[in-house]
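Undergrad: No sequence on hand, only this structure:
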């Protein structure tokens, strides 16, 4: 936050800071916020007394800090005051509200009015610091597309091979496309990404998900397992009897931190987490829905496609049909399957039990075991589609002939 202490402007003799300003209504909160200011990179002078009333007096349209923290404890019309402040701040700045009510309905009302977060008194330095820093983390997650791609892979039903596809897409991007890639396996109890790549689970993944305020580059590096020079893996095998309390902000925080070092991020998202991951789906460049070619697959891929609208998905949706083969007894004919989908599937991954068995037993990627097989060919096409990778043109006469042959085909 190099510009955190700089002044945006001076209005009526009062300084308005560019990055953060805080307006609270009691001495305890004033002390907490000023104590935390230095550790998260802004001036203690940016913390002011007076609550939201002072914020409304100080901030004018076009002269708003990027982040404003306001106390509504003494406001006679908190909803009206928040509405007026949000209008002054504009759509690109972020508001954090402090109040005394611990009612979830109050939290939801603050969000609907345009607040980014709602904090309940009494404040602690940890609570305050985490809220302010999380604004930057979430902004980084939303902007991942500027430096790379965020892909979320979802199996629309069990046994479709979605985790296998996610793992091998990340491996291809890192090892064949030579792009720095990260694989996040969010099946915290039964995930297979580390097993499939024959690497140990990182020790800090669960803690990062439960305590995003602890997340920084050093902590993330300790949680990551490397599967080669360019592939980072975040996965875990938590005890089945233990519930993992994933903080709603933790996925955004993770992606914001990871995107600084990895241009391709693949998230293996179990379908039962869909209702809780609206922010992740909203920031994804692509959501890959993996189904098998069955009647149940038709039902589930259509249902989840419809749900993407209410889950705020803005990116492209790619439908992948896996485990396709004549030996699959319950398989629907391809023409009938495509006709039954609201939008046709784009990729069909063939069944290859022999290759997959070797991969599972050896902890190796599909291209490593079967470099020229049909299953590998489809996965490479899909990986290039998702990452935007273009194979370098070969120089010389052979390359020209190959290019000419492609264009004629």
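TA: Received the coordinates, thanks. As the structure is a prediction and not an experimental result, all values here were calculated from the model. Residues are numbered from 1 along each chain as shown.

Undergrad: C-alpha only now, for contacts and for neighbours.
TA: Noted.

Undergrad: remind me, longest strand of the protein?
TA: strand 316-324 (DSSP state E).

Undergrad: How about it, which residues are buried there?
TA: By neighbour count on 16 or more other CA atoms under 10 Å, the buried set for strand 316-324 is 317, 318, 319, 320, 321, 322, 323, 324.

Undergrad: next one: stretch 397-409
TA: Within stretch 397-409, no residue counts as buried by 16+ other CA under 10 Å.

Undergrad: how distant is that stretch from the center of its chain?
TA: Stretch 397-409 has its C-alpha centroid displaced from the chain centroid by 40 Å (CA atoms, centre = their mean, to the nearest Å).

Undergrad: what's the answer for stretch 221-237, then?
TA: The chain centroid and the centroid of stretch 221-237 are separated by 17 Å under CA atoms, centre = their mean.

Undergrad: residues of it that come out buried?
TA: Buried, per 16+ other CA under 10 Å, within stretch 221-237: 223-227, 230-237.

Undergrad: circling back to that earlier point, which strands and helices sit next to the longest strand of the chain?
TA: strand 286-292, strand 347-350 (3 or more CA pairs under 8 Å, 6 or more residues apart in numbering; DSSP states H and E).

Undergrad: can you list those in CSV and add mean neighbour count and distance to residue 82?
TA: As requested, the helices and strands packed on strand 316-324 are exported to CSV (neighbours: other CA atoms under 10 Å; distance: least, CA to CA, whole Å):
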stretch, mean neighbour count, distance to residue 82
strand 286-292, 26, 34
strand 347-350, 20, 48
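
Undergrad: so can I have CSV of those strands showing distance to residue 274?
TA: Converted to CSV, these look like this (distance: least, CA to CA, whole Å):
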stretch, distance to residue 274
strand 286-292, 12
strand 347-350, 23
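
Undergrad: Nearest to residue 107 among those strands would be which one?
TA: strand 286-292 (29.0 Å; CA to CA).

Undergrad: And the longest helix along the chain, what's buried?
TA: Taking DSSP state H as the criterion, the chain has its longest helix at helix 125-142. For helix 125-142, burial by neighbour count (16+ other CA under 10 Å) applies to 125, 127-132, 134-138, 140-142.

Undergrad: how far does whatever helix or strand comes next after that helix sit from the chain's center?
TA: Where DSSP states H and E defines the elements, the next helix or strand beyond helix 125-142 is helix 144-147. Offset of helix 144-147 from its chain centre (CA atoms, centre = their mean): 12 Å.

Undergrad: then this one, side by side with the first:
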């Protein structure tokens, strides 16, 4: 009897003339040899392939960028779903995960697909099945999951001028990147007078203004050129256009930019420009999470109540977080907390304590105030924790991947 021919394996074309990125952590020599033979033929010439398991992947990529495709082995792992969720916490939305294992279990397969794994293959892995799994992970074939993983957009809005929205964006974003190991983009949408880059000690460029005024040009190359790198997992988009120069943009341009960024970052924090109320309200409506930063003045309480009514009518399914920032020492004109919550109709979620000296020193140094151990740091950790689904600070997050996979 003639031997059955093996399925033809074609070579993947490269994307944007670049070699595709991949890494594999496998537990046995046979699978390692198979991957070393096949991945270069499929366009992954620089693939990192080695012996190990999912815990090794978590260790190696906790502090460094991940490739586009990650292959992990869960053979012998007692709690694979738990470990995969820990991996997901540090895995940007653009990364696709192929899982190998030694259990031919339909229930396990369905659980893994449900949480967004591209494919689950039982060893020994036939080359044609491996090819199709990697093809799905690289976008050459349609993924099994109907909903792609996307990051969250977080609109941060200062209810009154000087309430501290920019400081909240900087410090919350820094904690998400450094304490919670998420990939974070900060976007200062005030093109003329924004101070986010200044507060972070960065030199703003013209890139964000170009993206918002010519949104048809938005692609990976243009966005990367416009992006300022604060840290490995913390990026910034900020511009400082000349005074008197018209650099107006509309909500459609912001929406297009956010759609692009959601596939690359866990969180995109938007520092909203209050001087353009129509655009600002549209951004607030569409954001996955809305953070309203207020002080304790009567005017701020009134405006917060108005915003809550507006946002409640817009979409009650999107989360609203109210932050009371004590940006100045308490004075006679401060509204008491009980009257404040009664007037706006709900409790304050986070109270940022007054730390004048620490904030001043951090601002002069272009550093986040949350690097220091202080009451203000604890408050911002609670705020960042709420964004990743925790109610009590920087504990290990266990349900994050599910929300990202469902486009939250």
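TA: On my side now, so go ahead. Everything numeric in this text was worked out from a predicted model, so none of it was measured.

Undergrad: circling back to that earlier point, give me the mean distance between whatever helix or strand comes next after the longest strand of structure 1 and structure 2.
TA: For strand 316-324 of structure 1, the succeeding helix or strand toward the C-terminus, using DSSP H and E, is helix 334-340. In the superposition against structure 2, helix 334-340 of structure 1 averages 1.8 Å from its aligned positions (mean CA distance after the TM-score superposition for structure 1).

Undergrad: so where is helix 334-340 of structure 1 in structure 2?
TA: Counting by TM-score structural alignment, helix 334-340 of structure 1 falls onto residues 337-343 of structure 2.

Undergrad: Sticking with the residue minimising distance to the centre of structure 1, tell me its helix or strand.
TA: Nearest to the geometric centre of structure 1 sits residue 280, at 4.1 Å (CA atoms, centre = their mean). Secondary structure assignment for residue 280 of structure 1, by DSSP H and E: helix 278-283.

Undergrad: ok, average deviation of that helix from structure 2?
TA: Helix 278-283 of structure 1 sits 3.9 Å off on average (mean CA distance after the TM-score superposition for structure 1).

Undergrad: elements contacting that helix?
TA: Short answer (3+ CA pairs under 8 Å, 6+ apart): helix 278-283 of structure 1 packs on helix 250-258.

Undergrad: other SSEs contacting the helix it packs on?
TA: Helix 250-258 of structure 1 packs on helix 125-142, helix 205-210, helix 278-283, going by 3+ CA pairs under 8 Å, 6+ apart.

Undergrad: which one of those helices lies closest to residue 380 of structure 1?
TA: Smallest distance to residue 380 of structure 1 across those (CA to CA): 23.6 Å, for helix 278-283.

Undergrad: which outside residues touch that closest one?
TA: For helix 278-283 of structure 1, the external contacting residues (CA atoms under 8 Å, 6 or more residues apart in numbering) are 141-143, 150, 152, 251-252, 287, 311-315.

Undergrad: Then stretch 291-302 of structure 2?
TA: Defining contact as CA under 8 Å, 6+ apart, one finds that stretch 291-302 of structure 2 is touched by 154-160, 163-165, 304, 320-327, 333-336, 340, 343-344.

Undergrad: Could you give the residue range in structure 1 aligned to that stretch?
TA: The aligned range for stretch 291-302 of structure 2 is 288-299, by TM-score structural alignment.

Undergrad: per the alignment, residue 162 of structure 2 corresponds to what in structure 1?
TA: By TM-score structural alignment, residue 162 of structure 2 lines up with residue 159.

Undergrad: pretty sure that match belongs to a helix, no?
TA: No - Residue 159 of structure 1: not assigned to a helix; according to DSSP: H, G, I helix; E, B strand; the rest coil it is coil.

Undergrad: Distance check, it against residue 270 of structure 1.
TA: For residue 159 of structure 1, the distance to residue 270 of structure 1 (CA to CA, to the nearest Å) stands at 12 Å.

Undergrad: Out of these two, name the residue with the larger neighbour count.
TA: residue 270 (20 against 13; other CA atoms under 10 Å).

Undergrad: From residue 159 of structure 2, how far off is the alignment partner in structure 2 of that one?
TA: When structure 2 is aligned by TM-score structural alignment, residue 270 of structure 1 is paired with residue 273. According to CA to CA, residue 273 of structure 2 stands 11 Å off from residue 159 of structure 2.

Undergrad: what do you get for residue 33 of structure 2?
TA: Computed as CA to CA, the residue 33 of structure 2 to residue 159 of structure 2 distance reads 59 Å.

Undergrad: now swap in residue 130 of structure 2 and tell me
TA: Residue 130 of structure 2 sits 53 Å away from residue 159 of structure 2, going by CA to CA.

Undergrad: Also residue 198 of structure 2?
TA: 21 Å.

Undergrad: which of these two has more neighbours?
TA: Per other CA under 10 Å, whichever of residue 198 of structure 2 and residue 159 has more neighbours is residue 159, with 26 against 15.

Undergrad: Check which residues of the match of helix 334-340 of structure 1 are buried.
TA: residue 340.

Undergrad: what residues does that stretch touch?
TA: 296, 301, 302, 305, 347, 348.

Undergrad: Recalculate using a threshold of 7 Å.
TA: Under the contact criterion CA atoms under 7 Å, 6 or more residues apart in numbering, stretch 337-343 of structure 2 has outside partners 301, 347, 348.

Undergrad: Quick one: buried ones out of these?
TA: Using 16+ other CA under 10 Å, the buried members of those are 301, 348.

Undergrad: mind listing which of the contacts of stretch 337-343 of structure 2 are in helices?
TA: Counting by DSSP H, those place residue 301 in helices.

Undergrad: Which residue ranges of the stretch 101-250 of structure 1 form helices?
TA: 104-113, 125-142, 144-147, 162-175, 193-196, 205-210, 217-223, 250-258 (DSSP state H, counting those that start in this stretch).

Undergrad: what helices or strands is the second one leaning on?
TA: Helix 125-142 of structure 1 sits against helix 27-37, helix 250-258, with contacts defined as 3 or more CA pairs under 7 Å, 6 or more residues apart in numbering; DSSP states H and E.

Undergrad: how about those, which one is nearest residue 372 of structure 1?
TA: Taking these one by one with CA to CA, helix 250-258 is closest: 31.9 Å.

Undergrad: what's the closest one aligned against in structure 2?
TA: Counting by TM-score structural alignment, helix 250-258 of structure 1 corresponds to 253-261 in structure 2.

Undergrad: Give me the mean deviation of the matching stretch from structure 1.
TA: Here the mean offset of stretch 253-261 of structure 2 against structure 1 after fitting is 1.0 Å, by mean CA distance after the TM-score superposition for structure 1.

Undergrad: Can you name the residues in contact with that stretch?
TA: 212, 215, 218.
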